[in-house]
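*Asks:* the amino acid sequence is not available; the structure is as follows:
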């Protein structure tokens, strides 16, 4: 049986080849006269000075991940500091059985472009894997306005019924095409008959 770390290896797409890594300056000088490429680079935040605090070497800063349920306040997991990350691990939250929800992430990209950012999640119950999620987030450049990016994932439905109710452990990570893990953490939740 695979452990959670092996479960958090991203799938490979046949025939997909990761492009050569480039600096912001290299991207800015690429095909300077190509108008469509210029617009694409602007959407990535290229053409502006590299952003991010000099004393913070992280390329991707995951600020939070949230559970969005129509008609309810979001359940937000603050991941912005190591202390808050540890807090998430020790404080399970409740999901009502059968409810439709979607996950969303808020993050910043700083210093350079990140390509093929993915979210991976493995959920286990009593040590047995019950779900694996792999969500492509995309490629992003540093945002010159320091505004965080937000990515909403596909809508899902929580399992329901007496057998589905109980405690679940999860492990998640954000990884890019270069194989860099930007953050990895453990968390847990309980599926109950109601929100209580």
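*Replies:* Received the coordinates, thanks. What you see is a predicted model; the values in this text were computed from it and never measured.

*Asks:* from here on, contacts and neighbour counts on C-alpha atoms
*Replies:* Will do.

*Asks:* show me the contacts for residue 76.
*Replies:* 64, 65, 66, 67 (CA atoms under 8 Å, 6 or more residues apart in numbering).

*Asks:* ok, it to residue 5 distance?
*Replies:* According to CA to CA, to the nearest Å, residue 76 stands 24 Å off from residue 5.

*Asks:* for residue 133, same thing?
*Replies:* Taking CA to CA, one finds residue 133 at 14 Å from residue 5.

*Asks:* neighbour count winner among the two?
*Replies:* residue 133 (14 against 10; other CA atoms under 10 Å).

*Asks:* my read: that one touches residue 118, true?
*Replies:* No: using CA atoms under 8 Å, residue 133 is not in contact with residue 118, being 10.1 Å away.

*Asks:* next one for the comparison:
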């Protein structure tokens, strides 16, 4: 049996052994980083795609939404309050715009670090933060919605280490109306993995889309997980 096993490995060649080792290493890193609860969250976000394709209704301008049923005074006032009516936005533009002002990182390690958005072209892919292994953190966003309602705003955050994807989380932010004051939204709290394999520099891509698959922001960044002191 041992002779057959050695013969099989020699026949497979050294490259296949290296590929197998890389795969096993990636699986170990993924296991330490991935939180099982994120699978449940992803199923909730994408659940409507399993039973059928969600087709949003026709898009109306903010002006049309305000003026519809305008003879009903109480309904009109309710709509204005609900839709965050802004005089400068009543020009019939259909497509909503989400303008991101900053991204913050909240952590017990350092409090809060805020990075203005958008980042400069030569800083795209910058290291946003460093965290100790096993520490809790949250991403906090500040953004404005312009021109129209943005429906079903979602985020996805994909993480790589050493060229291998080790994690992907998705979530629903919700539907937002235009308003004068920016929205502040904190994503779900997460915990960095622990262990030798978990330490090092990671690359990530944070992306925001709405129900119509419009991409409102795509941010590439780096972060580091350090040994707990």
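*Replies:* Yes, it's here. Because the structure is predicted, anything quoted here is derived from the model rather than measured.

*Asks:* who does the helix or strand hosting residue 21 of the second structure touch, helix- and strand-wise?
*Replies:* Element membership for residue 21 of the second structure, per DSSP states H and E: helix 14-33. Applying 3 or more CA pairs under 8 Å, 6 or more residues apart in numbering; DSSP states H and E, we find helix 14-33 of the second structure packed against strand 164-176.

*Asks:* what's in contact with the strand it packs on?
*Replies:* Outside strand 164-176 of the second structure, the residues touching it (CA under 8 Å, 6+ apart) are 26-27, 29-30, 33-34, 38, 41-42, 45, 145, 149-160.

*Asks:* which part of the first structure matches it?
*Replies:* Taken onto the first structure by TM-score structural alignment, strand 164-176 of the second structure occupies residues 128-140 there.

*Asks:* what ranges do the helices span in the second structure?
*Replies:* Using DSSP state H, the helices found in the second structure span residues 2-12, 14-33, 36-51, 62-67, 73-83.

*Asks:* give the buried residues for the longest one.
*Replies:* This points to helix 14-33 of the second structure. Residues of helix 14-33 of the second structure classed as buried: 26, 29, 30, 32, 33 (neighbour count, 16 or more other CA atoms under 10 Å).

*Asks:* stretch 76-95 of the first structure: how far from the chain's middle?
*Replies:* Centroid displacement of stretch 76-95 of the first structure relative to its chain, using CA atoms, centre = their mean, to the nearest Å, is 14 Å.

*Asks:* hmm, I was thinking of stretch 115-134 of the first structure
*Replies:* That offset, for stretch 115-134 of the first structure, works out to 12 Å (CA atoms, centre = their mean).

*Asks:* and the end-to-end length of that stretch?
*Replies:* 16 Å.

*Asks:* try stretch 143-157 of the second structure
*Replies:* End to end - CA to CA - stretch 143-157 of the second structure spans 17 Å.

*Asks:* any residues touching it, and which ones?
*Replies:* Outside stretch 143-157 of the second structure, the residues within contact range by CA under 8 Å, 6+ apart are 61-62, 83, 89-90, 93-102, 168-179, 181-184, 204-211.

*Asks:* ok, back up a step: turn the helices of the second structure into CSV, including distance to residue 120 of the second structure.
*Replies:* What follows is the helices of the second structure, written out as CSV (distance: least, CA to CA, whole Å):
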stretch, distance to residue 120 of the second structure
helix 2-12, 48
helix 14-33, 29
helix 36-51, 31
helix 62-67, 32
helix 73-83, 33
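
*Asks:* what number of residues lie near the alignment partner in the first structure of residue 217 of the second structure?
*Replies:* When the first structure is aligned by TM-score structural alignment, residue 217 of the second structure is paired with residue 183. Residue 183 of the first structure has 16 neighbours, counted by other CA under 10 Å.
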